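# Sharing a model that was predicted from the sequence below.
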Amino acid sequence: MTETAPYVPQEPGDLVTADAWNTMQERIYEDIRSTAQDEAGKVTHVASADDAARLEGLDLAGLTAEIARRVLDDVRGNSGYQQLFKVLKGGEVTVLEHGLGTAPLVDLYQLEYFEVATREDDETRASFATFYLCQSEERRVRVPTADGSGRRAVDIQPADGPDLGIPWVELLTRYEVPYTDTTTLDDLETEFWRAFFADPNDRFNDDQYSHSPWFERCCRDKQTVKRLKENGDWNDILFIMHPRKTVNFGGTGFSTEDEVRLPRPANVGVQHLDNNRTALWFEPPHRPDSGTESRARQYINDPHSPVPDPDQDLTGQTGRFERELKLMVLLKV
């Protein structure tokens, strides 16, 4: 684009609609592809005929997609939009140094624990995670039951809902994780978590993120980025999380016969301190429902214990799970 011809003209105060955003993406992609083709047509000599149509292993389509991904991520970052991952501790105030120059809209999504399949010590087992790396074809994995008497299935993708997952390559770009074709998957994963949990995000405990059996095998075999691309797996690695939109209501919630249930995230306060800082705080108790979250609660309180049986009633369990709250925080001006 030029300085006098924006892709999608907008006036101060206009809403950025889905149609406008999609149109901008399409025009950016078309502009990059057209420019790349024009520049390629000017080349009259190449050092290697085999590499004439490629740059760093990417053909024109791959190069266009990579440039477009980086451009759109920059556009998103410069638009006053921020996505943060925070761990709120009961009774503590978390200050977000967003530097947006005005009080942003604040949107909160609780990061739920969900059951996953991992592989450690040459054994596939069930555990719980907040963030999970896997291959898109890993939809259901069989694991030993809690008592060791048999096996049961863990659904990586919801059996009765739409698929989840962000292409990992997009997050590698967003968090500026460096790698080359010779970088091994295990080294790349280490660098990714280091970048992902860096400021302004919070550091999550080691028991809150993991990877799948497929991912573990590739790490053990020292698979490189180049090999993953050649095998067609590179773009199929997914980053899965379960952020759930919640609303805070006034009052103490509603009660059942044996407990009081609060809306989630329960008792989260938001206050703008000035035009560049926003405070969040969480007041326990946080009371998860029974079911998957209660089983996760028991496991997180004691991660060295076996994963609870899916049919076990754990409503009465308490501990760290109720004293902290993990959130995806969206800021927009």
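Yep, it's here. Remember, predicted model here, so these are calculated numbers, not experimental data.

# from here on, contacts and neighbour counts on C-alpha atoms
Fine.

# So what's the residue count around the spatially closest residue to Arg277 that is not a sequence neighbour?
Once flanking residues are discounted, Arg277 sits nearest to Glu97: 4.8 Å by Cα to Cα, 6 or more residues apart in numbering. The local packing of Glu97 (other Cα atoms under 10 Å) involves 15 other residues.

# isn't Glu97 right up against Asn276?
Yes: between Glu97 and Asn276 there is a contact at 6.1 Å, judged by Cα atoms under 8 Å.

# related to what we said a few turns ago, roughly how far does the residue nearest to Arg277 sit from Asp274?
10 Å (Cα to Cα, to the nearest Å).

# What of Met24?
Met24 is 32 Å from Asp274, by Cα to Cα.

# Quick check on those two: which one has the bigger neighbour count.
Shown here are Met24 and Asp274; by other Cα under 10 Å, Met24 has more neighbours (17 against 13).

# In terms of helices and strands, where is the more buried one?
helix 18-41 (DSSP states H and E).

# Return the set of buried residues in the next helix-or-strand element following that helix.
Where DSSP H and E defines the elements, the next helix or strand beyond helix 18-41 is helix 60-78. In terms of neighbour count (16 or more other Cα atoms under 10 Å), helix 60-78 has its buried residues at Leu63, Thr64, Ala65, Ala68, Arg69, Val71, Leu72, Asp73.

# And stretch 166-183, how far out from the chain middle?
13 Å (Cα atoms, centre = their mean, to the nearest Å).

# Please enumerate residues in contact with it?
Contacts with stretch 166-183, where a contact means Cα atoms under 8 Å, 6 or more residues apart in numbering, come from 69-70, 73, 133, 188, 191-192, 195-196, 224-226, 234-240.

# Inside strands: which ones of those residues?
Judged by DSSP state E, those include Leu133, Ile237, Leu238, Phe239, Ile240 as members of strands.

# re earlier: make a ChimeraX selection of the buried ones in the contacts of stretch 166-183.
To isolate the buried ones among the contacts of stretch 166-183 in ChimeraX, judged by 16+ other Cα under 10 Å, type:
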select :69,73,133,188,191,192,195,196,224,225,226,234,236,237,238,239,240
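
# putting a second one here so we can go through both:
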Amino acid sequence: MVDTPAPYIPHSAGDLITAEDWNAMQVDVRQDIATQIATSIANVKDVAHATNADTLDGKNLADLTQAILDQVFAQLPKRTGYMRVFCNLKLHADKIIPHNLKAYPVTDLYQLDYFEVVCAKGEKTEDAVAEWVLFYLYHADERRLRIPPHTDAIDIETDPKFRILWKTLIDYFKEQGLLDYDDNTTLDDLEVDFWRAMFKSPPNDEFDPDSYCHSPWFEKCCGEKRTVGELTKHGDFDDIYLKVKPQKTINFPSGTGFPTPDPDAGATAEPTNVRVSQLDLDTVALRLLEPPIYPASLGPAPTEKTPIVPLPEGYKDRLPVMLLLKV
């Protein structure tokens, strides 16, 4: 049953409504409305969720975070920089390297070590030769290789391993506009473009063609004109590696005069006799001051049964290095 509201000022039929009654009723109405509003507000424990409460200017939290990160990343290249350069330093000659980083960069220098591999020179297995190289493309299954028919095996993968996933490098070169490829690109064409991007993109130096090669598996795929798409389908494209051995020694025991080769190849100081000069905020220079120091084991055949191609003439007057620049 609905309660009948009581009148603000009770009157009977025929009673006179005075001005005082009218004013009093207005006061009572105002007080009643205020009381009801206060009671209603006190009873509200939650409000309906606004449709745009989680957004700012139409962007949700994820959008706002990404927008902020985009602005930060846009500013980072203006304040930071990184460069990797492969150099083949000549004795008593300055190697000028423009980096355009607008600051004196932190420089880090690594000697590129020669290592023994089996280089494929043709589709026939007997065409393969053992060589000392600086860069080598091979398949992950080729951990040890030999030159048939009766030679000792050469360890392609050592412990620890020196290797870079090839796909990582070519994707990086593609982003830099140094090469292009797709699923229809053949492996042999991609390799040619890769070496060009490695050594013919300034300020990198060109290296002697005998200082890099590929494995018998690689040669077979090149001869068969295998494409990137075919290799990817069979899972081989992610098993191709580039082997390169950048190394340096820190706090090597000092002696008198310039360092000399150590009988233990693993204990030879490297790199040695290199001066790094910060010419200005955009340029550094490297200079090989004395003949480089190579491990005493470099040069002869690994075993009597495995003949190895000698290093190129004049290698003792050059030092292959990897320079890293960072600001």
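Nice, thanks for sending it over. For clarity, every value in this text was computed on a predicted model and none was experimentally measured.

# TM-score for the pair, please.
Remark: TM-score between the superposed chains equals 0.67 [TM-score structural alignment, normalised by the length of the second structure]; 244 aligned residues with a Cα RMSD of 3.2 Å.

# Mind putting the ones in strands among the contacts of stretch 166-183 of the first structure into JSON lines with distance to Arg174 of the first structure?
JSON lines is the format used below for these (distance: Cα to Cα, whole Å):
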{"residue": "Leu133", "distance to Arg174 of the first structure": "16"}
{"residue": "Ile237", "distance to Arg174 of the first structure": "15"}
{"residue": "Leu238", "distance to Arg174 of the first structure": "15"}
{"residue": "Phe239", "distance to Arg174 of the first structure": "13"}
{"residue": "Ile240", "distance to Arg174 of the first structure": "16"}
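
# so which pair among the residues you listed is furthest apart in space?
Ile237 and Ile240 (9.8 Å; Cα to Cα).

# list the residues that contact both of the two?
Applying Cα under 8 Å, 6+ apart, one finds that Ile237 of the first structure and Ile240 are jointly contacted by Leu133, Cys134.

# circling back: return the member of the buried residues of helix 60-78 of the first structure nearest to Gln157 of the first structure.
Closest approach between those and Gln157 of the first structure, by Cα to Cα: Arg69, at 25.3 Å.

# can you give me the helices for the stretch 201-327 of the second structure?
216-223, 228-233 (DSSP state H, counting those that start in this stretch).

# what comes up buried for the first one?
Taking 16+ other Cα under 10 Å as the basis for neighbour counts, the residues of helix 216-223 of the second structure that come out buried are Pro216, Trp217, Phe218, Glu219, Lys220, Cys221, Cys222.

# want to throw those into CSV with distance to Leu61 of the second structure?
Shown next, in CSV, are these (distance: Cα to Cα, whole Å):
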residue, distance to Leu61 of the second structure
Pro216, 54
Trp217, 51
Phe218, 49
Glu219, 52
Lys220, 53
Cys221, 50
Cys222, 50
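
# nearest to Asp317 of the second structure, of the helices of the stretch 201-327 of the second structure?
Between the helices of the stretch 201-327 of the second structure, helix 216-223 lies closest to Asp317 of the second structure; by Cα to Cα that is 31.0 Å.

# Just tell me the aligned range of that closest one in the first structure.
Taking TM-score structural alignment as the measure, the first structure aligns residues 213-220 with helix 216-223 of the second structure.

# for stretch 231-251 of the first structure, how far is the first residue from the last?
First-to-last residue span, stretch 231-251 of the first structure, Cα to Cα: 55 Å.

# Actually, stretch 189-208 of the first structure.
15 Å.

# neighbouring contacts of it?
84-87, 96-97, 128-131, 172, 175-177, 300, 303.

# ok, and for that stretch, which residues are buried?
So, applying 16+ other Cα under 10 Å, buried residues of stretch 189-208 of the first structure: Glu189, Glu191, Phe192, Trp193, Ala195, Phe196, Phe197, Asn201, Phe204, Asp207, Gln208.

# now do stretch 109-118 of the first structure
Tyr109, Gln110, Leu111, Glu112, Tyr113, Phe114, Glu115, Val116, Ala117, Thr118.

# ok, the residue lying closest to the fifth one once chain neighbours are set aside to Pro144 of the first structure distance?
Right, Tyr113 of the first structure. Spatial nearest neighbour of Tyr113 of the first structure, excluding adjacent residues (Cα to Cα, 6+ apart): Thr130 at 4.9 Å. To Pro144 of the first structure, Thr130 of the first structure is 21 Å away according to Cα to Cα.

# Counting neighbours, go ahead and name the busier of these two.
Thr130 (21 against 15).

# who touches the alignment partner in the second structure of the more buried one in this structure?
Matched to the second structure by TM-score structural alignment, Thr130 of the first structure sits across from Leu134. Neighbour list for Leu134 of the second structure: Leu112, Asp113, Tyr114, Phe115, Ser211, Tyr212, Lys243, Val244, Lys245 [criterion: Cα under 8 Å, 6+ apart].

# With distance to Lys124 of the second structure as extra columns, can I get these in JSON lines?
Formatted as JSON lines, the contacts of Leu134 of the second structure follow (distance: Cα to Cα, whole Å):
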{"residue": "Leu112", "distance to Lys124 of the second structure": "30"}
{"residue": "Asp113", "distance to Lys124 of the second structure": "29"}
{"residue": "Tyr114", "distance to Lys124 of the second structure": "25"}
{"residue": "Phe115", "distance to Lys124 of the second structure": "23"}
{"residue": "Ser211", "distance to Lys124 of the second structure": "21"}
{"residue": "Tyr212", "distance to Lys124 of the second structure": "19"}
{"residue": "Lys243", "distance to Lys124 of the second structure": "23"}
{"residue": "Val244", "distance to Lys124 of the second structure": "26"}
{"residue": "Lys245", "distance to Lys124 of the second structure": "28"}
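
# Many thanks, we can stop here.
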